[in-house]
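below: sequence and its predicted model.
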Amino acid sequence: METNPIRLTEWSEGSGCGCKIAPAVLDQILAASGSFSQTDPNLLVGNSQKDDAAVYQVSDDLAFINTVDFFTPIVDDAFDFGRISAANALSDVYAMGGKPIFANAILSWPVEKIPIELAAKVLEGAKSVCKTAGIELAGGHSIAAKDPIFGLSVNGVIHPRKIKTNRESKEGDLIFLTKPLGIGVLATALKRQKIQEKDYLNLLDTACRLNTIGSVLGNHEEVHAMTDVTGFGLLGHLIEMAEGAGLSAKIELNKLPLIEGIQEYINQFIFPDNTYRNWNAYSPKTKGVQGMDLVKLCDPQTSGGLLISVSPENKTWFEETIKSQNQVAWEIGCFTAKEEFVVEVVQ
């Protein structure tokens, strides 16, 4: 961790994707603005669905993907802030099964209070991740404002018939997750200056890892649906998948992958305030959660893993495909017929 006299997290009340507007409030905003009413037949995915990115068809075999994602600092180091922000934004294109082609930066910076050299470091970090993804950071827009904010607008491409939405799961499908949970917990430990060096490195390793496997899985019909886990936590994004498909889901708590060391912080009640916001929003739709297990389920993730819905007969194929791409995935449950509760957590 770099020694930096300016702690970027001091400039953010909520960090990373934890600063998202609450789900119910966002729905009210979109409904009041008429954003759910979209009539262009070429807009294949838009606000009428709760998906990760917009998709617009331009020909029989080509569609463009666009997403925009930005947030306040989740770490103190400017270079690492840029890396995490870029990986998080790119994830939305991967979650649709697409291939990123270029990105533009979104930068808000208090130029009179935080050195502009740190803003340059943020951009440098983002460029490093874009280079890993094989794309250019082509341009962007910046403003002088009181809060440091950074993110990307990412453009990608996909075949119109290969789009992976978050609402096409089938009854019996297995649910896989490609990153361990706990990014929000570790980010909060950092903000409170309680984090250990090894745990900070685990935070970076997880949050900066690209979900490139999504663009591979976009080519395979055996994968029915995908989304990425971000500010609404595992539970929120799983509920979106289940409700979108008219199903329920059952997950096994002991199968959830966790970043090493997060339980120690949870035991000290170190986790984001928005964990409770997520729980309050989704608990009426959930069965089987006991005590502080809600933290693991509702921890806001920034640049979290992909949630993937795979037909059970293709489990072996999926696991071999993941392995061949030097990726990992954990089987955490399955989709079931619609029941009283959207998600059941089995202890």
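Okay, I see it. Small disclaimer: the values here were computed from a predicted structure and weren't measured.

CA atoms for contacts and neighbours, from now on please.
Will do.

how about the secondary structure of Ile74?
The three-state label for Ile74, taken from DSSP: H, G, I helix; E, B strand; the rest coil, comes out as coil.

count the residues that sit near it.
31 (other Cα atoms under 10 Å).

tell me which stretches of the stretch 201-347 of the chain form strands.
Counting by DSSP state E, counting those that start in this stretch, the segments of the stretch 201-347 of the chain that form strands are 223-228, 248-252, 286-287, 306-310, 330-336, 343-346.

got the ones you listed as CSV, with mean neighbour count columns?
As requested, those are arranged in CSV below (neighbours: other Cα atoms under 10 Å):
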stretch, mean neighbour count
strand 223-228, 27
strand 248-252, 22
strand 286-287, 17
strand 306-310, 27
strand 330-336, 21
strand 343-346, 21
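
and here is the other one:
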Amino acid sequence: MSTSGEQAVKLTSLSQGAGCACKLPLAKLENMFSSLGANLEGASGEMLIGASEGDDAAVYRLDAERALILTTDFFTPIVDDAYDWGRIAATNALSDVYAMGGTPIIAVNLTAWPANDVPMEQLSDVLRGGADIAREASCFVGGGHTIDDPIPKYGMAVVGMAHPDRLFQIDRLTAGEDLVLTKAVGTGVIATAIKNGGARQEWIDAAVGSMTTLNADACAIAGGAGVRAATDVTGFGLLGHLHRMVRASGLSATIDAAAVPTLPGALEAVDRGYVPGGTKANTDHLSDVVGVADGVPSAVAVLLHDAQTSGGVLMAVPKEADTDAVVAQLRAKDLPAAVIGRVTEGTAGHVTVTP
């Protein structure tokens, strides 16, 4: 951390008891949205994707060639280095634009900061981290909004652009498509280990490296392969996001647990009990729609439900495309991509996990 002057405050200690950095539990969100009913704006006219579709971002058609993508995301600290937290939060916020098949073009910062308790130099480091990631993405940052809050939070509201006929959506799966994941899972358990002082430095370095890797290359490669169904893996975990995709598409899926890449230290973190509340909530909520075979190691099953921050892209490769070539292109960009399963006919929303 580059903070100078006043002594740096351990940022993760300020979010203890505030919940994890992931989204609210899937069950509570689904119940809340269902209660809103007709008050939710869905696809209509030039509004291609709205709240009721449950996709990664809202999309509005400007004309035949351009669609505007709007999204936002922010959360409490999951690492103690302020600059890294800023980079992670910005990468995570930009991810929803890539997950829709778009390109981010402009963003504004969203910041809550305990100005009397934490040096402003640390906030400067957070914003500098966010700005550096946005610059890497060629996304302009035009200011933002800051409030005083006892628990620090940071993120961005982001506007992106895409072609309306080349959007990625969660309800476009087709039976027989291969499922490819572009990043390793385990950021939730590693972040919990960090908060509790149990993470080794090599775990932290690998997790930060993953969480600050933009999904831009994954988006470009997916678009080139003709992908139409994709999402990014965040707070609902790999199985939670896949469940939402197959449910929206009226299909099922199988996952090969052994094929799913995991971050260094993630399995050990689970074995040592560093499992966040969001991961446990995901497991409970999905118990009726996810079938885990007896041969799947319990720690691996936890990671498949693990609440992620700035995770990879989960994409369905069209049957006419060469899946091996897609994975090779992703790995050439230093992404630990793997074929992890397949879309199948069956009960809508059901996922089977095999050893």
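Structure received. Computed from a predicted model, the values in this text were never measured in an experiment.

spatially central, which residue of the second structure would that be?
Per Cα atoms, centre = their mean, the C-alpha nearest to the average position across the second structure is that of Thr234, at 2.8 Å.

for that residue, which non-adjacent residue is closest in space?
Once its chain neighbours are removed from consideration, Thr234 of the second structure has its nearest residue in Gln308; the separation is 4.3 Å (Cα to Cα, 6 or more residues apart in numbering).

ok, back up a step: mind checking which of the strands of the stretch 201-347 of the first structure is nearest Glu319 of the first structure?
Checking these against Glu319 of the first structure by Cα to Cα gives strand 330-336 as the closest, at 9.3 Å.

and the angle from the closest one to strand 248-252?
Strand 330-336 of the first structure and strand 248-252 are oriented at 150 degrees to each other (axes from the mean of the first three to the mean of the last three Cα atoms, to 10 degrees).

whereabouts in the second structure does strand 330-336 of the first structure align?
Under TM-score structural alignment, strand 330-336 of the first structure corresponds to residues 338-344 of the second structure.

redo the strands of the stretch 201-347 of the first structure as JSON lines? Include distance to Gly14 of the first structure.
What follows is those, written out as JSON lines (distance: least, Cα to Cα, whole Å):
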{"stretch": "strand 223-228", "distance to Gly14 of the first structure": "20"}
{"stretch": "strand 248-252", "distance to Gly14 of the first structure": "28"}
{"stretch": "strand 286-287", "distance to Gly14 of the first structure": "25"}
{"stretch": "strand 306-310", "distance to Gly14 of the first structure": "23"}
{"stretch": "strand 330-336", "distance to Gly14 of the first structure": "28"}
{"stretch": "strand 343-346", "distance to Gly14 of the first structure": "27"}
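
closest to Leu137 of the first structure out of these?
In terms of Cα to Cα, the element of these nearest to Leu137 of the first structure is strand 223-228, at 22.0 Å.

matching residues in the second structure for the closest one?
Aligned by TM-score structural alignment, strand 223-228 of the first structure corresponds to residues 227-232 of the second structure.

what separation do you get for Thr146 of the second structure and Gly155 of the second structure?
In this structure, Thr146 of the second structure and Gly155 of the second structure are separated by 11 Å, where distance is defined by Cα to Cα, to the nearest Å.

so what sits against both of these two?
When Cα atoms under 8 Å, 6 or more residues apart in numbering defines a contact, the residues bordering Thr146 of the second structure and Gly155 alike are Asn109, Leu110, Thr111.

among those, which lie within strands?
The strands, defined by DSSP state E, take in Asn109, Leu110, Thr111 from those.

list the contacts of whatever residue of the first structure lines up with the residue nearest to Thr234 of the second structure.
In the superposition onto the first structure, Gln308 of the second structure corresponds to Gln301 when matched by TM-score structural alignment. Contacts for Gln301 of the first structure (Cα under 8 Å, 6+ apart) come out as Cys17, Gly18, Leu181, Gly182, Ile183, Gly184, Val229, Thr230, Gly231, Phe232, Gly233.

to which residue of the second structure is the fourth one aligned?
Alignment of Gly182 of the first structure against the second structure is given by TM-score structural alignment, with Gly186 as its counterpart.

that match contacts Leu263, doesn't it?
Yes. Under the criterion of Cα atoms under 8 Å, Gly186 of the second structure lies in contact with Leu263, with a separation of 5.6 Å.

of those two, give the one with the bigger neighbour count.
Under the neighbour definition other Cα under 10 Å, Gly186 of the second structure and Leu263 were set side by side, and Gly186 has more, 30 against 20.

how about the more buried one, what does it touch?
With contacts defined as Cα under 8 Å, 6+ apart, Gly186 of the second structure is in contact with Ala207, Thr262, Leu263, Ala266, Leu267, Leu303, Asp306, Gln308.

now do Asn166 of the first structure against Asp92 of the first structure, distance only.
Going from Asn166 of the first structure to Asp92 of the first structure by Cα to Cα gives 11 Å.
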